[in-house]
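Q: Have a look at this fold, sequence not included:
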């Protein structure tokens, strides 16, 4: 039946519903996985109320919910600054947008959005079409921008006040009728949407002017007649700006639509579909109401399903390299860009001359928009691929890099187009060096990490084998070789490079397609979207900033270490009775256990004795000098090779700074790993470590500022294990180690023997890592029986810790994973095995929620930090476990410390309210050692 006379179309402003629901309700999360759902809950309640109230003689025959597709529309082409001042969406609202679309479809209401147009334009087009067809339309919204549409056959309804909005209400708001609202808005402008208007003219003045002159164009043509000088000059000077403003506020009634009004016919919801969605969202009250309305049983909603069903993935065709293309002409690239815009998502990968993003050059870019699609854009391949002595001239058949990047930049920065990558941080930095800040993005490596931290690695080749039916990706070694004969990717022939690179892009798209449903099914969507994905630009900016290093200081230290090692070598050789290679475990073992006859030697399968640090520490504890000196020699040797020598080679010649790289997936607990160079393992408490940190310096006029969480893991333990004594001690600011010693050994805190406090400290921190009596005995250099007695006494004094440990291990055995306070899932492989490995798996399971929560807290702080210090002359440079390091102008040090401390101490909230306060210590100086 065609739409016509007697038909009534309801147009629901979905975007307005979402924001009204979000701001009207307190934060709400799904109990089973912590997914934010407050806006979805409000949205569903509003839709249900609408359906309940939409009966009677004026009931709609047709209805649709209209959404904004993205923030970029044709208006940005008219005026690039349009809506530029709008703040970013709240992090907890972003994942709720797609859910509101699902909700609309679950209610069996048409769900409409169009790329390049705002929801208001679609509403305007549909309202006009309904009127032209002889029917009527009601706009369910209170948005002032839609009031220009009110007239014959079109009215509005405020859904919150449940009252109509007609010409009288428009006159009350704008001082003119609906047909002149656009003129008034063009003059007055809109600060929220960044519509410029006429400076100094508000709604009342604009209305008076339009009433006097009839319409905007007449007003501007006769502006010279206006008697008030300032107002006259404003209109004359800003006439063009006012006309542009009218284009911005005028709704487009010709928005292209790929459906007809007839398809919007009202249909009853399908009870099963709607109830399934509401139950999935865990909306208990609304689920009950809907079930009662349909006279069916409400589905049972559990907070934590015993077993989560994984959605069946859509079967995709096998990967076929024959579908791939090499883009050598701009016309081809333009076609791909149009395809990307049509799809709304693209997998992207960069090929470069090396692994160091700070010095590598772009060789090519690959794209995929779905299965059986892949393209490679070569931009930096050189002639002569056979050896390293090629001419360096660019190979034929490539587009200029600058031209390619200029064409891709609008797509890569378009908030309406999702970019998908594997290890996005690498590509993000490569593009950022060329002035492109890619957003929004998904990262399949981080998705895998959120799903299976601790289960397996997260590289593309392994993930393809695990999730894409055992697919084996093309090996990079087949293209560039290995060892001394290895060539740069720039030297790979373009045809061979194209197949490899395009496959990477398609595999990335397929992994994303596989992981999307798994995130929700395994209750890690929030962890991925709040803790993993936002880290990419934060870390990329830190890595690109780098930190200045005093190479002269390092050179002096290297010389001093060399002299100290030479002295130790002489001493070691004297103790051994003859020279030998101290760096040879085999020779050292023979001297210790064969020649010197020391006890405790253990031979491996090769027959060589173990000379690990644990073995040498045990021997040193028994009073043997040789192993003690070897330990000293090893420490100095490692500091020299790893830091004072190697750091000098890591100084970037262009920036004069060291640029470490952080791995987001480097540890299963969420701790970041620093590599190339590793700046997280410099000893903190030794004199040598302090001197190495002196080499990390501030630029003139600046200070290095360090902020460090105090005893964060113990505080988390007090919270998760619910230990009253520890919680109270932290609240009161008491020395926690002295308090523990007092509780354990019955000695007063005042005048306590430092040795007793040291033992309590060793136990406090050891318990977090599941330390054994043997391990504590080694740490404290005491008999094992005495150490075990200390641990037994500890658990007697704090039985809550034992209860926490037992429950955590039991949960891990049942589920195969543990969770942090913030929903991060950490797999516990081997937890159900027997034998020697079981103890390690058990200790790891106990520690993971604590160390993982500490990692989550500092991640949350880091993600919020850029906005908090945006207006300060400061930048975040390093993260070392519980410490953040900044470089800041001298004049802003105090402001930086205040802002950063506030962010760090408040990082758990609002997701988690800790039962103990977090405390952050701050220091400053011209170098890192002085600040720490």
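A: Good, I have the coordinates. Values in this document were obtained by computation on a predicted structure and should not be read as measured data.

Q: switch to C-alpha atoms for all contacts and neighbour counts from now on
A: Noted.

Q: List the buried residues for whichever helix in the chain runs longest?
A: For the chain, the helix with the greatest residue count under DSSP state H is helix 836-868. Neighbour counts over helix 836-868 (16 or more other Cα atoms under 10 Å) mark 839, 841-866, 868 as buried.

Q: Spatially nearest residue to residue 421, not counting backbone neighbours?
A: Leaving aside its chain neighbours, residue 421 sits nearest to residue 443 (5.0 Å; criterion: Cα to Cα, 6 or more residues apart in numbering).

Q: Below is structure B, check it against A:
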């Protein structure tokens, strides 16, 4: 049998065993729909409009009659910043023009704090304006637009194969991209509300990408941490900051909070080829932690030294991908990388990062899909179990209150089952439940 035919047969088998049942499951989710509180959304819509008007008025008081549009993204506003105020260009777009995105606003505010403090409040207001604009347009207007008047629910379209990494996504509306609690003044998750006498139940794979990454790179420290039920963030803290595992877990240490924050961001970028400047930017804008490029370089150096098998795996993976011009996952999915040999550093670097993240993200997606297949097989005997959402590594259901324990046991068994014979690390599914998606309480066990 030719290699092409072998690959075609394998791909067909994957479709039959995983993708087709997943598509059926996604169809069931669309049919069930996501129950929402329309009255609460309409109330929050008015609140958002009032907040946006207040912020716009304050901005106008500072800059006059400059046209700012809905979210301070107009050309007139950019010209005001860079030509009228003559502020420094902190960032440029892909077309080499002055940027005015959120990261630029943060950097400009920091520059103004030190050099032109009278302008600092402008950038705080711009960020607030954009936050409220995003919330209103995406999570309030967007949800209300697709609210089915007959069912009182939204019924998103879900797609099993629309991303290069195999991750599922949805649109009309984009119900997967819910805002973080820290950036959500109106509690969008509370819009999703269980019917009377029912609960929303959510089960989320714990650190699935880190576990898959440890499986691929075979680093002894990572694998032993997971096999022993340990704390991977504490293990990485001890590696990076040269402290004991016990010290890394001590919440009373004055360095604990900052180190833990750094390590979480480092861990989730570890397998994707961190660069010092990229880490510095991530820590600054996502975690609010200021570190110099030299400090970030030291963090990465210590990480590679402590997890030596990780570095070896990364170099071997990039070299193998460059030779084949594609990367293949453990279960046989391929992603072709046409720029992996490019002389353009940017194109080559991006292709190398794809070579590193594809096996992990695709395998994590496959593990979730295999769990979905097992859940699907159990739905006919559990007609009360209603899948409604899939967000990243999390599956969400509507269940009668009295079925909570039975549902958790069944779904957890489906998710924590060994996905394929060679996978030798434990999977953990964390469960939480509540009457609204914004008030889920963690369940023990």
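A: Arrived safely. Quantities reported herein were computed from a predicted structural model and do not represent experimental measurements.

Q: Give me the TM-score for this pair.
A: The TM-score (TM-score structural alignment, normalised by the length of the second structure) is 0.87; 417 aligned residues with a Cα RMSD of 2.3 Å.

Q: hmm, back to that, I figured the residue nearest to residue 421 of the first structure was touching residue 534, is that so?
A: No: using Cα atoms under 8 Å, residue 443 of the first structure is not in contact with residue 534, being 10.4 Å away.

Q: how about the helices in the stretch 251-400 of the second structure?
A: For the stretch 251-400 of the second structure, applying DSSP state H, counting those that start in this stretch gives helices covering 256-270, 276-282, 293-306, 308-324, 345-378.

Q: looking at these, which is closest to residue 162 of the second structure?
A: Minimum separation from residue 162 of the second structure across the helices of the stretch 251-400 of the second structure (Cα to Cα) falls at helix 345-378, 12.3 Å.

Q: and residue 243 of the first structure, what is it in contact with?
A: Going by Cα atoms under 8 Å, 6 or more residues apart in numbering, residue 243 of the first structure touches residue 186.

Q: Show where stretch 587-596 of the first structure falls in the second structure, residue numbers please.
A: Using TM-score structural alignment, stretch 587-596 of the first structure corresponds to residues 76-85 of the second structure.

Q: ok, residues contacting the matching stretch?
A: With Cα under 8 Å, 6+ apart, stretch 76-85 of the second structure has contacts from 66, 67, 68, 87, 88, 89, 98, 100.

Q: Looking at the helices of the stretch 251-400 of the second structure, which is nearest to residue 419 of the second structure?
A: Counting by Cα to Cα, residue 419 of the second structure lies closest to helix 345-378 out of those; the figure is 5.9 Å.

Q: and of the helices of the stretch 251-400 of the second structure, who's closest to residue 128 of the second structure?
A: Nearest to residue 128 of the second structure, of the helices of the stretch 251-400 of the second structure and by Cα to Cα, is helix 276-282 at 20.5 Å.

Q: who touches the residue nearest the centre of the second structure in this structure?
A: In the second structure, the residue lying closest to the centroid (Cα atoms, centre = their mean) is residue 392, at 6.6 Å. Neighbour list for residue 392 of the second structure: 167, 168, 176 [criterion: Cα under 8 Å, 6+ apart].

Q: where's the last one relative to residue 438 of the second structure, distance?
A: In this structure, residue 176 of the second structure and residue 438 of the second structure are separated by 14 Å, where distance is defined by Cα to Cα, to the nearest Å.

Q: what does residue 915 of the first structure align to in the second structure?
A: Alignment note (TM-score structural alignment): residue 915 of the first structure maps to residue 424 of the second structure.

Q: What ranges does the stretch 501-650 of the first structure have for its strands?
A: 547-549 (DSSP state E, counting those that start in this stretch).

Q: can you pull out the helices in it?
A: Using DSSP H, counting those that start in this stretch, the helices of the stretch 501-650 of the first structure run over residues 525-527, 535-545, 551-576, 585-589, 613-621, 625-639, 646-649.

Q: and the match of stretch 587-596 of the first structure, how far apart are its ends?
A: Stretch 76-85 of the second structure has an end-to-end distance of 12 Å (Cα to Cα).

Q: What of stretch 380-388 of the second structure?
A: By Cα to Cα, one end of stretch 380-388 of the second structure lies 16 Å from the other end.

Q: contacts for that stretch?
A: By Cα under 8 Å, 6+ apart, the surrounding residues in contact with stretch 380-388 of the second structure are 28-30, 32-34, 379, 395-400, 407.

Q: Repeat the analysis, applying 10 Å as the threshold.
A: Identification of contacts with stretch 380-388 of the second structure by Cα atoms under 10 Å, 6 or more residues apart in numbering yields 25-35, 154-156, 200-202, 375-376, 378-379, 395-400, 403-404, 406-407, 410-411.

Q: Would you show me how to pick out the buried ones of those in ChimeraX?
A: To isolate the buried ones among those in ChimeraX, judged by 16+ other Cα under 10 Å, type:
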select :25,26,27,28,29,30,31,32,33,34,35,154,155,156,200,201,202,375,376,395,396,397,398,399,400,404,407,411
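
Q: which residues in the stretch 1-150 of the first structure form helices?
A: 14-24, 38-53, 74-78, 97-106, 119-132.

Q: most tightly surrounded among those helices?
A: Comparing those by mean neighbour count (mean count of other Cα atoms under 10 Å), helix 119-132 ranks first with a mean of 22.

Q: Which part of the second structure matches that helix?
A: Using TM-score structural alignment, helix 119-132 of the first structure lines up with nothing in the second structure.
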